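In: no sequence for this one, just the structure:
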């Protein structure tokens, strides 16, 4: 598309210019190089995002729901931080399948350090995973630029949010359009971008944003919170009233007011009976039906947010049930029904985007979710006791020590033979 300077040149520069801006042959000097501008259709999603001023959307309550506004909702913030923090906390290892069928950590591969320790020059692996997971939750997609050296991926640099759009050509070739924050755009090959999306997609390329589908719930919740704030700011917060059919004299009114102020107000108020004069009667004021509905609405909206995120109610800190010894089952529920889908999404995206076709035959990424599934020390001891045998053990002593972050022992890489003990094995040797 032509630039504005091209149109002025074609029009013969009919606009008046000052003498100091005149160039050769009496034509005006151009202010800079001719720049090609991109044209957007009125139905283009990029134009819609720009008009939304940073990706906000309007809910049924008439409130614009942006990411910052949504994160001010305590339930939504807790759910997002719980999922993103858990994904960032868990170790992510690059594994290699050996010819004999055994598996090992591919510590010698450059990608192992990127996934496990340092993602780029300004983020650790934990920070990178937490940020990318947050992007996937809020926007439905997460994008990172692959930085290569000698053919291997050495860094993963997150691309700015809402600046990347996948495009599928008529020949089913996948590319990514990256709109630079400073201006202009560039088409990136699929070999240059690490991309994963939310589980639900409406086009097969991009994931559904949590902010989009929960916008109505978040806007209603914000309205309820604002109504509560107005009650606290402008409403009355009295617990009762004193009423009488008689006229209360100034002297009796003064004694009553002084008695209430001195003995029955403040944190150190007396828990004694109030002596009433002049036929006064005490009347306790209770919350109105409207007030009770407001409290119930806020509770229901918190439950709605938990349904959108998939985080269990007790982990969102508003459940009334005491789990006690069942807390381990709650952790298993969280891993199985909330995090497991993200484990698979991450692992498949790493296999698909970051490994070459040859490496894909023998290498894969694996999250270690043991940190979330470990119980108490007593339960871990019972597990290791069963894992070590003696008859049907499936852990070697060194594997058990590695499970507890202990150094290996010499001769601890063999499984116990059925029907034997450590003493008989030593005697046979």
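Out: Right, received. Where do you want to start? In this text the structure is predicted, and so the values were computed from the model without any measurement. Numbering: from 1, shown residues only.
In: okay, CA-based contacts and neighbour counts for the rest of this
Out: OK.
In: am I right that residue 345 falls within a strand?
Out: No - remark: residue 345 does not belong to a strand; assigned using DSSP: H, G, I helix; E, B strand; the rest coil, it is helix.
In: would you agree it is in contact with residue 196?
Out: Yes - using Cα atoms under 8 Å, residue 345 makes contact with residue 196 at a distance of 6.9 Å.
In: more neighbours: which of the two?
Out: Using other Cα atoms under 10 Å, the more surrounded residue of residue 345 and residue 196 is residue 196, with 26 against 15.
In: name the SS class of the more buried one, please.
Out: Criterion first, three-state DSSP; result for residue 196: strand.
In: list the contacts of it.
Out: Residues near residue 196 by Cα atoms under 8 Å, 6 or more residues apart in numbering: 136, 141-143, 345-346, 349.
In: same list, those residues, but as TSV with distance to residue 366 and secondary structure please.
Out: Output for the contacts of residue 196, formatted as TSV (distance: Cα to Cα, whole Å; DSSP: H, G, I helix; E, B strand; the rest coil):
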residue	distance to residue 366	secondary structure
136	19	helix
141	21	strand
142	19	strand
143	20	strand
345	11	helix
346	9	helix
349	11	helix
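In: residue 309 - nearest residue in space that isn't next to it in sequence?
Out: Nearest residue to residue 309 in three dimensions, chain neighbours excluded: residue 79, at 6.4 Å (Cα to Cα, 6 or more residues apart in numbering).
In: count of neighbours near the one you found?
Out: One way to gauge burial is a neighbour count; for residue 79, by other Cα under 10 Å, it gives 23.
In: one more structure, for comparison:
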């Protein structure tokens, strides 16, 4: 009883509301939600009520609970009733009602709608069979064996025979012999001693030892009998004789599917029927969540979740919720991935190459194959970059929301007196504290983006798609780089604005700049980050596989990027060096002043170039 009651009692029992054909939400506002999930009534938790109900069901075949409703007719409490005191009857109109024997000669009646009656396996759909009655002989044998075993070891006088005296013992001698045997051999601690016979007495063995009587075998058989009556595997009653390390997990899954699930469905359907009003059943339903019991071992569970993650079934936050972890900050945790090597089944097939095409030489074919693979990889990475742009935009909006609040607070405190120096000092302090939040935002979405880009780049150069510890370090360092760039840009712009307008109205100028950030910065940050990190991750994979990095233009390119197209660098080298004034032919806007080393795209704001392996 404890197995079923404890298992059913520990499951999350949720009340849902259907939003449409595909979506649902937890309907916590309905009192039945609290009744099923937390507290069944003012004196019992939901777990206790479920344990009582399951014990009544399993032993007596029926579970009854009185339904208490609020003024709206919604179920708010469930009180268990003793099945042995209830009779099911019909009135003169054929309607079912329940009669509860309260005391001798006094009964109380309840209409059917006020009783949650859950019958077990039965014969008429109204009453369930009592397992105690059906299994009386088998269960009685088990109880008799318990009693026999207790008395056998309790007495402990297992001589298993009689003493034969050649003469006749008097009453005193008989009592003396009986007393001496009891003192020497009674009890577990004195068993298996040596008896010394006197006066020609002989010991004659009677009966059979416990082992010869197959007592232990009978005990094991009784365990199986109990399991059959209650549809359990023997290992649930601690009989591991047929359980192995390799099959114990599957036995546990079998327990959920064959033993727990039928009872769970029975409970769900009767609660839907009796505890929800007719109009409520159109949109509300309850469910006992069995997923936690089917989790399996850590490795198997993670492999299954990884397949769902990679095929767009769940997000990172969905995964974390299953593992009982808090969601990631920012929008990255809700990103849904999709495989880029799949197409719509209704899409037309790709055109096959012409059969009369001249076959290239092996080395030439090899080069073309590599270039083709590189081209596909760049396109795949760029599609992934476009998919992540909205996530970076949302991330930047979250940053700007907190950033604006913090800056305006400083403006109110310092610039009402037009104290530019105090403002500059205050924003330095603000950004040092705000830096951690920005880093966490970048780190969260960069991790998701990195996990998507890495296997594409690895496939391009036939590298291992399994990510290394060094890659995790690289992503964290990249988040530091993005954070530093963001902080320096924000701090630099604000200082410049205040110093420029310190004699006029610096507060208004700062607010105007914040408005400009809200309008333009999400797109700028998103465009820069997806290009920068995509190229950086690809380069990380290339160098790890022993390749060099080739600059590749993509889309409409400016003169600066066109002049970099095709350039190749090795690990430790840069395409452009900090302090360099880069002015290629056709650069009508003058030289591009490089403020930091450029080892991969983006070279400037708005750059959409990429890289390939060389």
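Out: Happy to help now that I have it. Keep in mind that this is a model prediction, so the values were computed, not measured.
In: thinking again about what came up before, in contact with the residue nearest to residue 309 of structure 1, which residues?
Out: 306, 309, 311, 316.
In: next: residue 414 of structure 1.
Out: 396-397.
In: let's go with 6 Å and repeat that
Out: residue 396 (Cα atoms under 6 Å, 6 or more residues apart in numbering).
In: quick one: which of the contacts of residue 79 of structure 1 is most hemmed in?
Out: Neighbour max across the contacts of residue 79 of structure 1 (other Cα under 10 Å) = residue 311, 24 neighbours.
In: if I look at the counterpart of it in structure 2, how far off is residue 497 of structure 2?
Out: Alignment note: residue 311 of structure 1 maps to residue 232 in structure 2; criterion TM-score structural alignment. Separation of residue 232 of structure 2 from residue 497 of structure 2 (Cα to Cα, to the nearest Å): 75 Å.
In: and for residue 122 of structure 2?
Out: Distance from residue 122 of structure 2 to residue 497 of structure 2, by Cα to Cα: 82 Å.
In: what segments of the stretch 101-250 of structure 2 are strands?
Out: 106-111, 115-119, 161-164, 202-205 (DSSP state E, counting those that start in this stretch).
In: from those, which stretch is densest packed?
Out: Counting by mean count of other Cα atoms under 10 Å, strand 115-119 has the highest mean neighbour count of these, with a mean of 23.
In: how much does that strand stray from structure 1?
Out: In the superposition with structure 1, the average deviation recorded for strand 115-119 of structure 2 is 1.1 Å (mean Cα distance after the TM-score superposition for structure 1).
In: whereabouts in structure 1 does that strand align?
Out: The aligned range for strand 115-119 of structure 2 is 193-197, by TM-score structural alignment.
In: please, where are all the strands along the stretch 501-614 of structure 2?
Out: 549-552, 568-569, 581-582, 592-593, 610-613.
In: for residue 89 of structure 2, which of those is the nearest?
Out: Taking Cα to Cα, strand 610-613 is the member of these nearest to residue 89 of structure 2, at 79.6 Å.
In: give me the residues contacting stretch 299-310 of structure 1.
Out: By Cα under 6 Å, 6+ apart, stretch 299-310 of structure 1 touches 75, 221, 338.
In: the residues you listed in helices, which ones?
Out: Among these, the residues falling in helices (DSSP state H) are 75, 221.
In: for the contacts of stretch 299-310 of structure 1, which one is nearest residue 401 of structure 1?
Out: Nearest to residue 401 of structure 1 among the contacts of stretch 299-310 of structure 1, with distances taken as Cα to Cα, is residue 338, at 29.6 Å.
In: mind checking what that closest one lines up with in structure 2?
Out: Following TM-score structural alignment, the counterpart assigned to residue 338 of structure 1 within structure 2 is residue 259.
In: which non-adjacent residue is nearest its match?
Out: Per Cα to Cα, 6+ apart, closest to residue 259 of structure 2 is residue 231, 6.0 Å.
In: so what's the residue count around the one you found?
Out: 14.
In: quick one: which of the strands of the stretch 501-614 of structure 2 is nearest residue 309 of structure 2?
Out: The nearest among the strands of the stretch 501-614 of structure 2, by Cα to Cα, is strand 610-613 at 26.6 Å.
In: run through the neighbouring helices and strands of that closest one.
Out: strand 549-552 (3 or more Cα pairs under 6 Å, 6 or more residues apart in numbering; DSSP states H and E).
In: quick check: the strand it packs on aligns to which part of structure 1?
Out: Taking TM-score structural alignment, strand 549-552 of structure 2 hits no residues over in structure 1.
In: off-centre distance for that strand?
Out: 41 Å (Cα atoms, centre = their mean, to the nearest Å).
In: then stretch 148-166 of structure 1?
Out: On Cα atoms, centre = their mean, the centre of stretch 148-166 of structure 1 falls 20 Å from that of its chain.
In: and what of stretch 245-253 of structure 2?
Out: 21 Å.
In: and the helices in the stretch 1-150 of structure 2?
Out: For the stretch 1-150 of structure 2, the helices defined by DSSP state H, counting those that start in this stretch cover 2-10, 31-37, 46-60, 131-134, 136-155.
In: so the first one versus helix 46-60, what angle?
Out: So that's helix 2-10 of structure 2. In terms of direction (axes from the mean of the first three to the mean of the last three Cα atoms, to 10 degrees), helix 2-10 of structure 2 departs from helix 46-60 by 140 degrees.
In: before we move on, the earlier item: closest to residue 147 of structure 1 out of the contacts of stretch 299-310 of structure 1?
Out: Nearest member of the contacts of stretch 299-310 of structure 1 to residue 147 of structure 1, counting by Cα to Cα, is residue 338, at 31.1 Å.
In: how many neighbours does the closest one have?
Out: For residue 338 of structure 1, using other Cα under 10 Å, the count is 16.
In: kindly report the same for the one 5 residues further on.
Out: Other residues lying near residue 343 of structure 1 total 19 when counted by other Cα under 10 Å.
In: residue 241 of structure 1 too?
Out: Count around residue 241 of structure 1 with other Cα under 10 Å applied: 11.
In: quick one: it is in a strand?
Out: Yes - judged by three-state DSSP, residue 241 of structure 1 forms part of a strand.
In: now the spatially closest residue to it that is not a sequence neighbour: how far from residue 262 of structure 1?
Out: Excluding the flanking residues, the one nearest residue 241 of structure 1 by Cα to Cα, 6+ apart is residue 283, at 5.1 Å. To residue 262 of structure 1, residue 283 of structure 1 is 21 Å away according to Cα to Cα.
In: all strands of the stretch 301-450 of structure 2, in order?
Out: Under DSSP E, counting those that start in this stretch, the stretch 301-450 of structure 2 gives no strands.
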